[in-house]
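**Q** I would like to see how this sequence folds:
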Amino acid sequence: MADKFGNASHSKSVELANAINDVIYEVGLRCIGNGGELKNRFELAIIGYGKNDDKVQSGWEGQLTNKWVVSIKNIFDYPLGQDNDKPIWIQPYATGSTPMTKAFENAKRLCNDWINWGNHKECHPPIIINITDGEATDSGSNFHYLKNEAEQIKRIGTNYGAVNILNIHISSRSGDRVLFPNDISNINDKFAKLLFDISTPLNENMIRLAQQKGYNIQNNAKGYVFNGNATDLINFLNIGTPQ
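**A** Next comes the predicted model:
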């Protein structure tokens, strides 16, 4: 994540942090009622790695340090700072290894805990958005540890459907962008195939949003992007966020 993001003047980690902060802000704006009050319509978790070797941690900092799932109201109550007159919550980090299996294990635990708390069985199922530029360092032979975690997650759900897993692969390889495909047999990259395989199909709402943003969506398109640019990253996060 320390490498430059395409032709941008800054790194992938900076671009990613900026994108996440922008999307959190947009989600918050969508939760403002007619009277100007911020309604608790979303709860978010940020799972990060690259700050401490072989460990995953909550990406929240400041007043939200050590918290995992946080309501949108609490998120807006405790920003980390301001940038261009907008609140920010996430800072970029680009060191250490890529313990992606541990991140998915943590996501599975958070999804289970959230679904089984209160009346969340009657809510929209959780959405996991995984953004990476590197191969998992703890996935085992033929990625079997990571595949197993993803398959377990896909069996978790609410009364409104199963958990969604979306992946954006910020590749360092040259080549065409592959956006929400239903097949990637033309990509000779075993990690790309893994991320495509563990991604879930786009639901009807995601397909509608993707089409509105100009993406050509085929039947059985999956929530996967390969070699996406900065605009694709922002769009992907918006498409993956319930409206």
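**Q** can we go C-alpha only for contacts and neighbour counts from here?
**A** OK.
**Q** list the contacts for the residue most central in space within the chain?
**A** The structure's the chain has its C-alpha centroid closest to I129; by Cα atoms, centre = their mean the separation is 2.2 Å. With Cα atoms under 8 Å, 6 or more residues apart in numbering as the criterion, the residues that contact I129 are 165-168, 237, 240.
**Q** please repeat the previous calculation with a cut-off of 6 Å.
**A** Contacts for I129 were tallied using Cα atoms under 6 Å, 6 or more residues apart in numbering; they are 166-167.
**Q** for burial, what's the neighbour tally of the residue lying closest to L38 once chain neighbours are set aside?
**A** Nearest non-adjacent residue to L38, counting by Cα to Cα, 6 or more residues apart in numbering: I32, 4.4 Å away. Around I32 sit 15 other residues, with neighbours defined as other Cα atoms under 10 Å.
**Q** would you do the same for the sequence below? I want to compare the two.
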Amino acid sequence: MNPAIRATRKHPACFVLLIDQSYSMSGAMSGGRGASKADAVADSTNQLLGRLVQRCFVDEEARHFFDIALIGYSDGVGPLLQGPLTGQFLVSPAQMAEAVSRVHTDASGTSWPVWIEPRADGETRMCAAFDLARDLVGSWVARHQDSPAPVVINISDGEATDGGIDDLAQRAAALRQLRTDGGELQLFNIAIASQSETPQYYPDSPNGLPDKYTKALFDISSVLTPRLVEYANHFATAAGRPPLRAGARAFVFNADLAAMVEALSIGSNDPNFGNPR
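**A** Sure thing, here's the model as predicted:
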């Protein structure tokens, strides 16, 4: 393993987002000031994508530092990008830049590009989403052994409806076995709560999590690498949170919108990815 590997045009990084779009995502986001969980996830994802794409522009040219995939799951599982990218999975920053559907401006006047819209209906085929990610990233890894370790971030508010906890754990284990010369795949989980539960950021233990399904998402999450711990601690200090402890997992529970964007940024800004060239 070579943790110093960085994303380059010759050796791009791989970033895959799995988004729960089941009916339960229509519920109100805890602390979301009336916004649904689906709204909050769409906003945070679009903001993160905007940052990723912007990082790849050098001298007004979109350079191929990343391969990006967005996968939604409810009754079915498939790619989320629309317009010219409909039906496509891994796409380049240049393709993303050409496929913005609109620009959103919030009440404060802050604007960001939009690629995906909120959706909330159907069941939660999370196991199938992990299977698809395993096939997609497995194929990518076979072609990019000299690239940084791939990252998969799963965002969900509940349990899988197409398998039990053990089934999900098996899928996650298969995902985490994928690796490049840059290291083992990093699996992040962002668990969303409807109730006013105490937020947890990169805990080292499932203690205090409200139910067995949330604890299962903690259990399947990767242990943060030392470099990611350093990066996460930077955000923790800025937010007045205590530093992470040994064994911190790539797991966030009940974060507000700003913290969700932070979590997505940490997942996609591993210093192994950082400063692409």
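**Q** let me see the TM-score of these two.
**A** These two chains, once laid on top of each other, score a TM-score of 0.92 by TM-score structural alignment, normalised by the length of the first structure; 235 aligned residues with a Cα RMSD of 1.4 Å.
**Q** now check the second structure for the residue matching the residue nearest to L38 of the first structure.
**A** In the second structure, the residue paired with I32 of the first structure according to TM-score structural alignment is F57.
**Q** for T225 of the second structure, see how far away that match is.
**A** With the distance defined as Cα to Cα, to the nearest Å, F57 of the second structure ends up 27 Å from T225 of the second structure.
**Q** likewise for P199 of the second structure?
**A** The span separating P199 of the second structure from T225 of the second structure equals 22 Å under the rule Cα to Cα.
**Q** cool, A133 of the second structure as well?
**A** Counting by Cα to Cα, the gap from A133 of the second structure to T225 of the second structure is 21 Å.
**Q** what are the ranges of the strands in the stretch 1-150 of the second structure?
**A** Listed in chain order, the strands of the stretch 1-150 of the second structure (DSSP state E, counting those that start in this stretch) span residues 13-20, 57-58, 61-62, 66-73, 77-79, 102-105, 111-114.
**Q** and those: which comes nearest A248 of the second structure?
**A** When these are ranked by proximity to A248 of the second structure, the top entry is strand 13-20, at 20.8 Å, counting by Cα to Cα.
**Q** just so I have it, where are all the helices in the first structure?
**A** If DSSP state H is used as the criterion, the helices of the first structure fall at 12-30, 72-77, 100-115, 144-154, 190-198, 204-212, 230-239.
**Q** closest one to I47 of the first structure among those?
**A** Taking Cα to Cα as the criterion, helix 100-115 is the member of the helices of the first structure that comes nearest to I47 of the first structure, at 6.6 Å.
**Q** matching residues in the second structure for that closest one?
**A** Following TM-score structural alignment, the partner segment of helix 100-115 of the first structure in the second structure covers residues 126-141.
**Q** in that stretch, what's buried?
**A** Across stretch 126-141 of the second structure, burial judged by 16 or more other Cα atoms under 10 Å covers 126-134, 137-138, 140-141.
**Q** could I get these as a markdown table with distance to R245 of the second structure?
**A** Formatted as a markdown table, the entries for these read as follows, by distance: Cα to Cα, whole Å:
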| residue | distance to R245 of the second structure |
| --- | --- |
| M126 | 29 |
| C127 | 30 |
| A128 | 32 |
| A129 | 30 |
| F130 | 28 |
| D131 | 31 |
| L132 | 32 |
| A133 | 29 |
| R134 | 29 |
| V137 | 30 |
| G138 | 31 |
| W140 | 33 |
| V141 | 31 |
